[in-house]
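Trainee: got a predicted structure plus its sequence, pasted below:
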Amino acid sequence: MEQRPKRSKWRTFLDVATVFSFAFNVIFLLVLILAVPSLICLKNRAVEPMLTALDQAFQGLGEATVHAEVEVDQPMGIRFDLPLDQPLDLNFDLPISQETVVVLTGPVPLNNLPARFNLPGGGGVINGTVSLTLPPGLPLPVRLDMVVPVQKTIPVQMTVPV
C-alpha cells in the first residue's frame, strides 16, 4: 500500500484561502452586475434632477438683481476721525536723468592730462600734457544719469477726518 506524503498545515491553509477568495470574488462580481441597473435608475431618477435643479438655482442667483428703496426722513450726520498709525515700506528703483549745475566746494586738481596744442599760422601740432586746478566756487554743469535704489520704511501717523 502506497502512502501519500502528508500535507503541511500551511499548504492546506493556502488552498482553502485561495478557494475562499475565488468564491468571494465571483459572488461580489455577480452582486455588482445585478446592482448596476438599479444604480443607473437611481442616478436617472434622483441624482440628475437634483443636480439640474441646483445648477439652475445657482445660475438664477448669478443673474438676480435686488432693488430696494430705503427712506430716511432725518439727517444722518456721520463724522469721525480715522487715526492712522502704520509704517509704509518703500522698496523701488528711482531712475534719475537730468542736467544740473554743481558748485565746487574746494580746489580740484587735474594732473597730467593729455593735450594737443595747435600752433597758429600753420605752425603744426604739439602733443603734451597739462596740469591745472579748478578753483572753489566754480559752477560746473553736469548730467546725472543713474538709478538710485530706495529702501526705506516711513512711519505714517496722522488723523484723517471722515
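Mentor: Looks like it arrived, so ask away. If you're wondering where the values come from, they're calculated on a predicted model, not measured in any experiment.
Trainee: from here on, contacts and neighbour counts on C-alpha atoms
Mentor: Fine.
Trainee: flag every buried residue along the one helix or strand residue 97 maps to.
Mentor: Element membership of residue 97 [criterion: DSSP states H and E] is strand 81-103. The neighbour-count check on strand 81-103 (16 or more other C-alpha atoms under 10 Å) flags nothing as buried.
Trainee: which helix runs longest in the protein?
Mentor: Counting residues, the longest helix found in the chain (DSSP state H) is helix 9-42.
Trainee: what are the buried residues along it?
Mentor: Under 16+ other C-alpha under 10 Å, helix 9-42 has no buried positions.
Trainee: so how far is it off the chain centroid?
Mentor: 53 Å (C-alpha atoms, centre = their mean, to the nearest Å).
Trainee: next: stretch 87-102.
Mentor: Counting by C-alpha atoms, centre = their mean, stretch 87-102 comes out at 25 Å from the chain centroid.
Trainee: run through who's touching it.
Mentor: With contact meaning C-alpha atoms under 8 Å, 6 or more residues apart in numbering, stretch 87-102 is reached by 139-156.
Trainee: quick revisit: what helices or strands is the longest helix of the chain leaning on?
Mentor: Packed against helix 9-42 by the contact rule (3 or more C-alpha pairs under 8 Å, 6 or more residues apart in numbering; DSSP states H and E) you find no helix or strand.
Trainee: comparison target below:
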Amino acid sequence: MESKSENRGESFWLAFEKFALIFSFTMNIILLVVVLVLLGLLIPIKNQIARPMMDDVMSEIDRLGETHIKTTITVQDEIQVKFDLPLKQEVNVTTTEAVPLTTDAYFTLPGGGGYIRGTVSIDIPSGTTLPVLLDTTVPVDQMVPITMDVPVDIDLGDTDLKTSVDNFRILLEPIDSLLGE
C-alpha cells in the first residue's frame, strides 16, 4: 500500500514541478516583453525629451558663467576730506576801516642840512587796496556729502558664483554622460 500512496505523492510533486516550471517560464517571458516595451518607450523619451533638456541645461550653465550684471548704483554718502592746503600767493585786500600805522622814520634834509630821525603815525583810510603776500597752510577737515550714479558691469565669471556654477556643472556631468549624444 505504501507504493500506491508514494506513487500518488510523486505524481502530485511532478505535476507541481511542471506547473511551476511552466508558470515561471510564462512569467519570465511576460516580464521580458514588459521590459522590452518599456525600453522601447524610454529610448524616444531619452532622445526626444531628456537629451534636449540636458543640452539646454548645460548650455544655460555655460552662459551663466559668462553673464554680466549691468546696472547703475546710486551712491549717497558722506566722506571725510582732511588735508593741509598750502597757500602762497599775492592777493589784493581792501581795508574795511581806518588802519593806524606807527613806524620809525629817517628824513634827510636838503642841501646837506643833515637828517632827522623820528616816529611817524598815520591812518590808512578805509577802502584802501593793499597788496599782500599770503603764505600760510590752511587745515581742511570737512564732511562732504556725495551723490552719484555709478555704472556697474560685474562679470559673474570673476565672482564667487563661478565656483557654484562649476560645481553645478560637475554634478550634472554624470547624467549628461549617461544620456549620451
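Mentor: Nice, thanks for sending it over. Because the structure is predicted, anything quoted here is derived from the model rather than measured.
Trainee: so after superposing, what's the score?
Mentor: Scored against TM-score structural alignment, normalised by the length of the first structure, the superposed chains reach a TM-score of 0.48; 88 aligned residues with a C-alpha RMSD of 2.3 Å.
Trainee: rewinding a little: tell me the first helix or strand C-terminal of the longest helix of the first structure.
Mentor: Defined by DSSP H and E, the subsequent element after helix 9-42 of the first structure is helix 48-63.
Trainee: how about that next one: buried residues?
Mentor: Per 16+ other C-alpha under 10 Å, helix 48-63 of the first structure contains no buried residues.
Trainee: and it with helix 9-42, angle?
Mentor: Here helix 48-63 of the first structure runs at an angle of 60 degrees relative to helix 9-42 (axes from the mean of the first three to the mean of the last three C-alpha atoms, to 10 degrees).
Trainee: list the contacts for residue 116 of the second structure?
Mentor: By C-alpha under 8 Å, 6+ apart, the contact list for residue 116 of the second structure reads 106-109.
Trainee: narrow these to just the buried residues.
Mentor: Buried among the contacts of residue 116 of the second structure (16+ other C-alpha under 10 Å): none of them.
Trainee: neighbours of residue 166 of the second structure, how many?
Mentor: Residue 166 of the second structure has 14 neighbours, counted by other C-alpha atoms under 10 Å.
Trainee: typo on my end, it should be residue 65 of the second structure
Mentor: Each residue near residue 65 of the second structure was counted by other C-alpha under 10 Å, and the total is 19.
Trainee: my read: it touches residue 167, true?
Mentor: No - using C-alpha atoms under 8 Å, residue 65 of the second structure makes no contact with residue 167, being 11.4 Å away.
Trainee: thinking again about what came up before, quick one: which of the contacts of stretch 87-102 of the first structure sit in helices?
Mentor: Among the contacts of stretch 87-102 of the first structure, no member falls in helices (DSSP H).
Trainee: please pick the buried ones from those residues.
Mentor: In the contacts of stretch 87-102 of the first structure, nothing passes as buried (16+ other C-alpha under 10 Å).
Trainee: so which of those residues are in strands?
Mentor: 139-156 (DSSP state E).
Trainee: residues near residue 108 of the first structure, how many?
Mentor: 13.
Trainee: and the closest residue to residue 152 of the first structure other than its chain neighbours, how close does it get to residue 150 of the first structure?
Mentor: Nearest non-adjacent residue to residue 152 of the first structure, counting by C-alpha to C-alpha, 6 or more residues apart in numbering: residue 90, 5.2 Å away. Distance, residue 90 of the first structure to residue 150 of the first structure, by C-alpha to C-alpha, to the nearest Å: 7 Å.
Trainee: check residue 30 of the first structure too.
Mentor: Counting by C-alpha to C-alpha, the gap from residue 30 of the first structure to residue 150 of the first structure is 75 Å.
Trainee: hmm, back to that, would you convert the contacts of residue 116 of the second structure into TSV that also reports distance to residue 118 of the second structure and secondary structure?
Mentor: As requested, those are exported to TSV (distance: C-alpha to C-alpha, whole Å; DSSP: H, G, I helix; E, B strand; the rest coil):
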residue	distance to residue 118 of the second structure	secondary structure
106	6	strand
107	8	strand
108	12	strand
109	13	strand
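Trainee: now for these: which two are most distant?
Mentor: Maximum pairwise distance in the contacts of residue 116 of the second structure, criterion C-alpha to C-alpha, is 9.9 Å, between 106 and 109.
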